[in-house]
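Peer 1: with the sequence up front, the predicted model follows.
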Amino acid sequence: MSIIIKNLRKAYGDQIIFDDFSLILEKNKITGILGPSGSGKTTLLNLCSGLDQPDGGTIEGINLSSISYIFQEPRLLPWRTIRENLRFVFKDQAVKRNGAHDQEIDAMLKLVGLETVGDYYPQELSGGMRQRVAIARAFLYPSELLLMDEPFSSLDLALKNKLMGDFLNIWEKDKRTVIFVSHNQDEINRLSHEILTFSDKPVRILRRETI
C-alpha cells in the first residue's frame, strides 16, 4: 500500500510547516526529498514515524510498529559490541533456534564489508564504519518503511559513494519503502526513484521528478 498524506497541517507556535499538504508516496520505492534547511523535511519524517503528531489531516498506509530510521549520526550503544548492537533489533522477537539471528547478522555484516569487526565496540571503528553498521541495523529490522535523515552528510566523498553503493546493494536484495531527505542533489539523484523539491515553509512541492 502507498503512503497517502491528506490535508496535513503542522505548526510550531506561529511557524506553519504544513498547511493543507497532500502527497502520495509509492510503496517499495526510494523517494528523495530536497529543500532548504528548516523547510520541513525532518518534520515530515517525524510525522510519518509517529515521533510527532499532526495538527490536522491524515497519514495513511504506515504501520508504526514497522519502521526503521537511519540518522545523521549512527546512534550505536557504546557499551555493546557491533554484533550486540545489531542483535538488539531482535529484542522484541522470539529467539530463533540454531542461532538464526546471528546468521542474519553475520550475513549483513559481510554485505557491508564488516564481517571482521563484529566483536569490536563502536568507538573502535571509524565514522564511516559506524554508519555502515547503522545501515545494517536498519535493514536487519523487519520494517516496511525506512526513513533516512541526512545519513551521508558528514562523510567525505569517497566514503559517501561507498556507503551509498552499500545501501543500494542491500535495498536491491530487500526492497522496502524509503523516504530519504538531504540537502545534496547528487545524493538524491543517485539513490532516488522519485525526487520531490520542497519550498520553504509552509511546504509546497516545487518540482516532482521520476528518475
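Peer 2: Received, thanks.

Peer 1: rest of the way, CA atoms for contacts and neighbours
Peer 2: Fine.

Peer 1: quick one, longest helix in the protein?
Peer 2: In the chain, ranked by residue count with DSSP state H as the criterion, the top helix is helix 157-173.

Peer 1: what are the contacting residues of it?
Peer 2: Residues outside helix 157-173 that contact it (C-alpha atoms under 8 Å, 6 or more residues apart in numbering) are 111-112, 128, 132, 135, 139, 152, 191.

Peer 1: what about 7 Å?
Peer 2: Outside of helix 157-173, the residues within contact range by C-alpha atoms under 7 Å, 6 or more residues apart in numbering are 112, 128, 132, 152.

Peer 1: do stretch 203-211 as well
Peer 2: Stretch 203-211 is contacted by residues 17-18, 39-40, 193-199 when judged by C-alpha under 7 Å, 6+ apart.

Peer 1: can you check stretch 15-34 too?
Peer 2: Defining contact as C-alpha under 7 Å, 6+ apart, one finds that stretch 15-34 is touched by 1-11, 40, 175-183, 188, 192-198, 201-203.

Peer 1: second structure follows, compare the two:
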Amino acid sequence: MSSPLLTVTGGVEVSNVSKSYGTGDARTTVLDNVSLSIRMGEFVSVIGPSGCGKSTLLKVIAGLTPADSGTVTVDGSTVKAATKNKMIGLVPQSPALLPWRTVLDNVALPMNVNRGANTGRTLRDPREILDRFGLGAAVDKYPSQLSGGMQQRVAIARAFVFDPSVLLMDEPFSALDEMNRDKQRLGLLDFWQSNRKAVLFVTHSVPEAIMLSDRIVVMAAHPGRIAEIIDVTLPRPRTEDVYATDEFRDLEGVVRTTLRNVMGETHV
C-alpha cells in the first residue's frame, strides 16, 4: 500500500498548528495557531524564551507529538508518510548513541532500519560523512571514548547518512562550552553549505541563530506563537570572519531587541 500523500510541495509546511497540555484550569496552550514554511535548501532557526513551544513545534514536525489541530506536510507528504519513508532526520539535544556500537556502526544504523524505505534513495557512505565531520580517525571507537562535542558530531553525521529531505535539530550544541560550540556550529555550517537540506534548528543562542540561518523565527510564550520572522541577509558561504562584521552586529542588535520586546525584560 502506498503512503498517504498530500499536495506535493517542497520543504516543510506548518499550517495553523495548535497544541495544549493538561485539562481544565490547568490546561496550557503550548502552540497557538502556528504557521511556518521552510523551503528546500533553507536553514531556519527558532529562538525564544523558555516555554514558548520551540521544542514542541519540532516534535510535532518530527511526528513525535500529535498536534491538536492544524496540519504539517514534509515535501508534500503527511508526517506519518514522511517518517515512514525516512524523509526526516532528527538530531536531539542528547546524542543518543548506542554505547555498544562503534562510531561507524552508530552512523550506519539508520541505513539498516526499515530497509524498504531506502529504495531509490541516495545513501551516503558513512565513512565519507564521518571524514567530513572530522571523525575519520574515530570510526572504530565507542561513544564512551569520545568527547561531548565528538559525540554530537556523530549524531549529526547519523542524521545525514540516509540523505533525508529535512533535518530537525533541537539545541544540539547546548551542552558544549562556547569554544567547542562555535567549532561544532562552523563544522555543521560547512557541511550543510555543500549539501543543502531544509533545516529547522532550535536554539537559545542569538549568534548561533544568525551564523547558521537564512531566517530566524522569534517565538513568544503564553501562548506559544510566532512573534516575528527576521531575514538573515549575510552572504554565503559563511566563515568565522562574519562575526566581526558590522552586518552581523547589526543583526544581533535586531534579534536581541525583538527578544527583549517578546520577553518584556530589559536584558536578554
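Peer 2: Now that the structure is in, tell me what you want to look at. All values reported here derive from a predicted model rather than from experimental measurement.

Peer 1: one step back: of the contacts of helix 157-173 of structure 1, which belong to helices?
Peer 2: With DSSP H as the criterion, helices contain 128, 132 from among the contacts of helix 157-173 of structure 1.

Peer 1: quick one: the helices in the stretch 101-250 of structure 2?
Peer 2: Using DSSP state H, counting those that start in this stretch, the helices assigned to the stretch 101-250 of structure 2 run over residues 103-112, 126-132, 148-160, 178-193, 206-212, 246-263.

Peer 1: pick the most buried one from the ones you listed.
Peer 2: Of the helices of the stretch 101-250 of structure 2, the one with the most neighbours on average (mean count of other C-alpha atoms under 10 Å) is helix 148-160, at a mean of 24.

Peer 1: just the angle between it and helix 103-112, please?
Peer 2: Helix 148-160 of structure 2 runs at 20 degrees relative to helix 103-112, counting by axes from the mean of the first three to the mean of the last three C-alpha atoms, to 10 degrees.

Peer 1: which residues in structure 1 does helix 148-160 of structure 2 align to?
Peer 2: Counting by TM-score structural alignment, helix 148-160 of structure 2 lines up with residues 127-139 of structure 1.

Peer 1: same thing with stretch 198-207 of structure 2?
Peer 2: By TM-score structural alignment, stretch 198-207 of structure 2 lines up with residues 177-186 in structure 1.

Peer 1: quick check: buried residues in the matching stretch?
Peer 2: Residues of stretch 177-186 of structure 1 classed as buried by neighbour count (16 or more other C-alpha atoms under 10 Å): 177-182.

Peer 1: against residue 82 of structure 2, how distant is the residue nearest to residue 196 of structure 2 when sequence neighbours are not counted?
Peer 2: In space, residue 196 of structure 2 comes closest to residue 41 once its chain neighbours are excluded; the distance is 4.7 Å by C-alpha to C-alpha, 6 or more residues apart in numbering. Distance, residue 41 of structure 2 to residue 82 of structure 2, by C-alpha to C-alpha, to the nearest Å: 17 Å.

Peer 1: looking at these two, which is more packed in?
Peer 2: Ranked by neighbour count (other C-alpha atoms under 10 Å), residue 41 of structure 2 and residue 82 place residue 82 first, with 24 against 18.
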